[in-house]
Structure formats: C-alpha cells, structure tokens
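**Q** I would like to see how this sequence folds:
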Amino acid sequence: MKAITITEFGSAEVLQVTEVPDITATANEVLIEVKASGINRSDVLQRQGNYAAPNNTTNQIPGLEVAGVIVACGPEVTQWKKGDKVCALLPGGGYAQFVTVKEGQCLPIPEGLTYIEAAGLPETVFTVWSNIFERGQLHPKETLLVHGGSSGIGVTAIQIAHAFGSRVITTVGNEEKANHCYALGADLCINYKTQDFESLLQEEGVDVILDMIGGTYFQKNLNILNEDGRLIHINAAEGSDVTLAIWQLMIKRLTVTGSTLRGRDYDYKKQLATAVHTHVWPLLVNGTFKPIIYKVFPYTDVVAAHQCMEQSNHIGKLILTWE
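**A** Below you'll find the predicted structure:
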C-alpha cells in the first residue's frame, strides 16, 4: 500500500510517498480503507523530530486521524462490521491508504458529512472534550478563553462551548480570522498582534483557558483567571519553562493542568470516544457544530499541505485525500 513516510527529520520536503507492507486487523482491531486524513500541528512536530510516536507505533508514518470504510474486522470486534463508514483517532500511521485501529477509537460518520469533513473531527473533538469539558469542567454561563481561535482546535472549541451556553473569547492574528470566529459563535475576538489580552480581560476575568502558547502567556493567563479558574495547556509553542507564583494559586484557588492525548491508554480513549459520541455527535447531526475545512490536498501534495500548516494562515482544518 502507499503511505507518506518521514524519510528523515527536517522540513516538509522529507515527506515522501512510498510503498509499505500491507497490514491486517488482529484481535479487536478494524482495518480501514482511508478516504481522507486530517493534518495536525503535531504531525509537523513529529516530522521535525520534536514529537516522538508512542512505542509500538509506526513512527515513520505520521497522521492521527482518518475517515474511511471498514474493509475487515479482527476476530474480537463486536462494534463494527465490514462496510461501516467511520472516522478514527490513531496513535500514528494515518497518512496511508489503510490503517488498523482498535474498535473503541472509531466513531460513525454522522449522516450528511463527507469523508473529508469527518477526517478533521477526531483529534480536535477528542482534545477539546477531554481538556475543556472533562479536565477544565467548563459550565454553561462560564467564560472560556481559547488562544488560537482559528486553528482546528480553536474553531472546534468555539462552536462546542458556544453550543453548551458558555461565553467564548479567543485570540486571533488578524481581522479575517476574527470575523470567522465571530461567525462560529465567539463573543469577543482579541488581535494578539495589536492588543494585549491581559489588559482587556483583567477586569472581567475568565473561568477556563485553553492555551497552546505557554511562555509569556503563562503569567498573563494566571492574572486574568477568576477565583477557582482553570488553566489547561495542550502545547507550549512559545516555551515550556515558566515561573509559577504558588501564592497566586493558593489565594485564587487556581488549577493549572495540561495533557497530551496521543500516549493515553486504550481504555481512556475508548471512554473518551463514548463521551464524544454522547455529547458532541448530536451537535453534528443537528448542524449546531460543523467541521471547518480550510483546504484539501491530494496525498501527493503532502509537502505543500505541511508548508500551508507552518504558514499559519489557515482557518480550520487541512485535509489529505486518498481518492
């Protein structure tokens, strides 16, 4: 089968379409013929050598989410059958014509969604639900601040939090991105290039912050959190070494936490898939939440796709197609 492999760590040009051995489903795995693969920032980090795949994962093939058709099931599979259309969260290997994944990490493609739209769901939705709603315990009428509102994570967080009745604030890099975020349900967009989010939000405060930046944002985030506020980190693009004033946490009863999803065990991912199916999938069915696709690339143009990701001009998801 064809797959896109990382031939060495480096720029986008190290990604090459190659022939790799065929794979088969065993035990509780399903074999998916991939129609579309989602592209994520973590794929770029892996390509650069900064985000190692978990043990026992196809390390040289990136890709954490796909959509396609099940073409075979392992002998222990009970949830799915051949011909089912699914999207799936993967530990890696998603840039390929076929993938295997444990059945509990798959979800049905909602009626009316294309493979392209579905391929952009698993990584972002699982990340948003596990961090904002489970770890961050965001409640209706509370205020959420999402840094990077036009990213795949950002557009997902804005829509879901808005649907559940929270006030949503986000930081963006330009007016075009702000307008898109407003259209998705954001209540306030702050241009981080021309405005200081700390000064603007100091008085009203926020309850939950989803941060991908770290660095100098860390202290600013703590300063604007309300009492009992929660700060959740899912990346540290500006730097991971920060100084923490413990008294500030104690006085305001703040929670500072974070997580990565890729290395979590199967039982957790299966539980998370169930929660996402219960709480988020109905929003897709009724149209309250929709995947935002910025651009679609054929798999042969993966270099251009990664270059587009690195330019950070996109709004929503970038997708590879295999048809």
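**Q** C-alpha only now, for contacts and for neighbours.
**A** Fine.
**Q** Pick out the residue nearest the middle of the chain.
**A** Most central in the chain under Cα atoms, centre = their mean is residue 124, positioned 2.6 Å from the mean C-alpha point.
**Q** can you list contacts of the longest strand anywhere in the chain?
**A** Among the segments of the chain that qualify as a strand by DSSP state E, the longest is strand 29-39. With Cα atoms under 8 Å, 6 or more residues apart in numbering as the contact definition, strand 29-39 has outside contacts at 24-25, 63-74, 76-77, 80, 94-103, 115-116, 119-120, 306, 317-323.
**Q** Then stretch 265-285?
**A** By Cα under 8 Å, 6+ apart, stretch 265-285 touches 102, 104-107, 110-112, 125-126, 129-130, 160, 163, 289-290.
**Q** And these, which two are furthest apart?
**A** Greatest spatial distance among the contacts of stretch 265-285 (Cα to Cα): 102 and 163, at 30.1 Å.
**Q** The two: which has the busier surroundings?
**A** Under the neighbour definition other Cα atoms under 10 Å, residue 102 and residue 163 were set side by side, and residue 102 has more, 22 against 17.
**Q** here's the other one to compare against:
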Amino acid sequence: MSALPSEYTHIQVEQPGAPEVMRLSRSSLPVPAAGQVLIRVHAAGVNGPDIKQRVGAYPPPPGASPIIGLEVAGDICALGEGVSQWQIGDKVCALVPGGGYGEYALTHAAHCLPIPTGFSYVQAAALPETFFTVWGNLFMRAGLKAGETVLIHGGSGGIGSTAIQLASALGSRVIATTGQEEKREYCLSLGAQEVINYRTDNFVEAVMAFTQNKGVNVVFDIAGGDFINLNLQALAMDGRMVSVAMQRGPKAEIELFRLMAKRIVWTGSTLRPQSVEAKAEIAKELRERVWPLLDSHQIVPNIFATFPLSEAPKAHALMESGAHRGKVVLTLAE
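**A** The predicted structure is shown next:
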C-alpha cells in the first residue's frame, strides 16, 4: 500500500443551488478517529439526500463531513484506534456520514461491509445507502415477513428497486407503483408481481383487485403528501406503513378513524442522523440476512449510469430528471 497523500480531491459546494454549484476542490486528508477507518474511494453512489443537501434542504448532522455523499466502495487505507475487524487493503463498501464524493472518505468500521463476491466497485457502491434504508425500514421497522404482500411506491428508483428485489427474494408478494409506463417491465423484472401506473390508474382500486379486497400488509412509502391517505385505504387490517421520503410533499391530511379502525401502525425514519450503534445493528443484520443473497448473485443492483467524479453535476441532473432506473454511481480514477 503506497504512502497516503497529504491532500485529496473532492466535490465542494460553496452555495446551495443547481447541480453546477458542485465543483472539484482540494482539502487536507482526514485522519480516522477511534473506531473509524479511512477508505480510498473507487466509486460513490448518488442518492436523493445528496440532492437535498446540495440545494440546502438536508444539512449534515453535527460532526459529519460537509462534503456530499453517503455511500462508497473502495479499499481501507488507514485504521483508527481499536479497529480490529478490518485490515489495511480490505475491499469494502460502506455507509458514510458524509464525504462520499471524494478520493478518500472516513466512516465507522462497524458501518463497512465486504464487497460481495464477484461485485465490481461500482456495483458495491450502489449498495449501502439503499440497503441500509430498505432493511432498516421495511424489515426492521415495518417487520415485513415472507408470505405478506407489500406495496412499494417508486419501484424503479434506487430505493424502490432494492425494496422490490429484497422483498421478493425473501418471500413476499410485491406490488409496485411507477409514474411511467415504460418502467413497468423493469419493475416486473426485479420481482414485482403487479405494477401500477399511479398517473393513469387508481392504485387503491388496483391494490384491492390484486389482493381480493384484503389490502396489503405493508406500504413502503417514498411519496408522502396526498398518497398517505390513499395508503391507509390500501392497507389491510393490522397493516403497517413506513415512510422514508416525501416526494409528493411533507404534509398529509389523513382520516384518523381509518387508521384506528384498521389498527394501522405508521412509522418511518431518516438514516443519516441515527446513532453509530443503530447503523451498526443494521449492518450486522445485512451481513447475516442479505449479503448471502448478494454473494450468490440472487440480487444484483442495477446500475443505470456512471459518471466520473468531475461530472457529478451531470449525475445530479439525471437524478432530478427521474429518467433513471436503478442506481447512478460516480467513479474515481484508479
């Protein structure tokens, strides 16, 4: 392993704004604290929260790097005090609290996972943010089980794609929604049994037809806004709803009696502000329950597009257009 540089290149945002506010900059190389590792980044995933941070709507939590980027894949190149589960040179993908859009990134050792067998750095970089989010919400919080039926909104995006694949692989029946007819086949190919175009069809009626008027056991919601009340209508008795984004707005007017009468449990979370320990617990469950599916290639992330780090503005523009199916990843020079 070659000596580490004193400085490194990363994306900088001086003022919130359009994708073009992101530019390359240089800073001193960060040093891992106790329990942390430094990763030489080969690829970094692009996610919805990155865009929110760029426009000033999602500030990093205290102590986190102000540099955009929440997931990376690369090689561990420095160890903080007390780190024993990893060695210098180990190839990992990792959830990072910030700083992913750069040649090097710091994270907690407990938030790293081995790159699955046969995966490239690009494929591995597409895993952490979405898999932590989906596992932590759909399975840990909403308790989705084999044999249950789940409604997954935004089925063709990075989060939705992962949710469909995981739920299907673990034995649930999946209904997905999309706003574009051409994305129907894509969602079906991931494992969805029914795909509803919410722009042209009433998704509540379609859900009820598919479930013989029983409703779904779980709704995985990235929409918020006006979809919340519709989700309550689509849920079965003792159903669960988990909110992970608010793409249709942060406020909802709901019929409380429907929630009460059906005994619905409504939960949700954001990933980034959670404690080191909470994220480590998600990583532990992923290693045990999900990584075998990746190692055996029962689940493989769909990479829609890659861009070099210098073209991060193009990656964000693509994400904002909604034209992608699966993940967008930034690549760094070898």
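**Q** Overlay them and tell me the TM-score.
**A** In this superposition the chains share a TM-score of 0.98, using TM-score structural alignment, normalised by the length of the first structure; 322 aligned residues with a Cα RMSD of 0.9 Å.
**Q** Quick check: the longest strand of the first structure compared with the second structure, mean distance?
**A** Compared with the second structure after the fit, strand 29-39 of the first structure shows a mean deviation of 0.4 Å (mean Cα distance after the TM-score superposition for the first structure).
**Q** which ones among the contacts of strand 29-39 of the first structure are found in strands?
**A** Using DSSP E, those in strands are 65-73, 98-102, 317-321.
**Q** Just give the nearest non-adjacent residue to the counterpart of residue 186 of the first structure in the second structure, would you?
**A** The equivalent of residue 186 of the first structure in the second structure is residue 192 (alignment by TM-score structural alignment). Take residue 192 of the second structure and drop its neighbours on the chain: the residue closest to it by Cα to Cα, 6 or more residues apart in numbering is residue 174, 4.8 Å away.
**Q** What about the aligned partner of the one you found in the first structure, how many residues nearby?
**A** Taking TM-score structural alignment, residue 174 of the second structure has residue 168 as its aligned residue in the first structure. For residue 168 of the first structure, the neighbour count with other Cα under 10 Å is 27.
**Q** was I right about residue 168 of the first structure contacting residue 158?
**A** Yes: Residue 168 of the first structure is within contact range of residue 158, at 6.3 Å (criterion: Cα atoms under 8 Å).
**Q** what do these two both touch?
**A** Joint contacts of residue 168 of the first structure and residue 158 (Cα under 8 Å, 6+ apart) are 146, 185-186.
**Q** Among these, which lie within strands?
**A** Reading strands off those with DSSP E, I get residue 146.
**Q** before we move on, back to that, distance of the match of residue 174 of the second structure relative to residue 174 of the first structure?
**A** Computed as Cα to Cα, to the nearest Å, the residue 168 of the first structure to residue 174 of the first structure distance reads 18 Å.
**Q** Likewise for residue 293 of the first structure?
**A** Residue 293 of the first structure is 19 Å from residue 174 of the first structure, by Cα to Cα.
**Q** returning to what we had before: double-check the match of residue 186 of the first structure against residue 173; I have them as touching.
**A** Yes: between residue 192 of the second structure and residue 173 there is a contact under Cα under 8 Å: 7.3 Å.
**Q** Please confirm that residue 296 of the first structure is located within a strand.
**A** Yes: under DSSP: H, G, I helix; E, B strand; the rest coil, residue 296 of the first structure falls within a strand.
**Q** Per the alignment, name the residue of the second structure opposite it.
**A** So, by TM-score structural alignment, residue 296 of the first structure is matched to residue 306.
**Q** Burial check on the residue lying closest to its match once chain neighbours are set aside, number of neighbours?
**A** Leaving aside its sequence neighbours, residue 306 of the second structure sits nearest to residue 329 (Cα to Cα, 6+ apart; 4.8 Å). Residue 329 of the second structure: 26 surrounding residues under other Cα under 10 Å.
**Q** what do you get for residue 51 of the first structure?
**A** Counted with other Cα under 10 Å, residue 51 of the first structure comes out at 12.
**Q** To which secondary structure element type does it belong?
**A** Relying on three-state DSSP, one would call residue 51 of the first structure coil.
**Q** does the nearest residue to it once chain neighbours are set aside belong to a helix or a strand, and which?
**A** Leaving aside its chain neighbours, residue 51 of the first structure sits nearest to residue 45 (5.3 Å; criterion: Cα to Cα, 6+ apart). Following DSSP states H and E, one finds residue 45 of the first structure within helix 41-48.
**Q** Output the residue interval of the second structure matched by the longest strand of the first structure.
**A** By TM-score structural alignment, strand 29-39 of the first structure lines up with residues 36-46 in the second structure.
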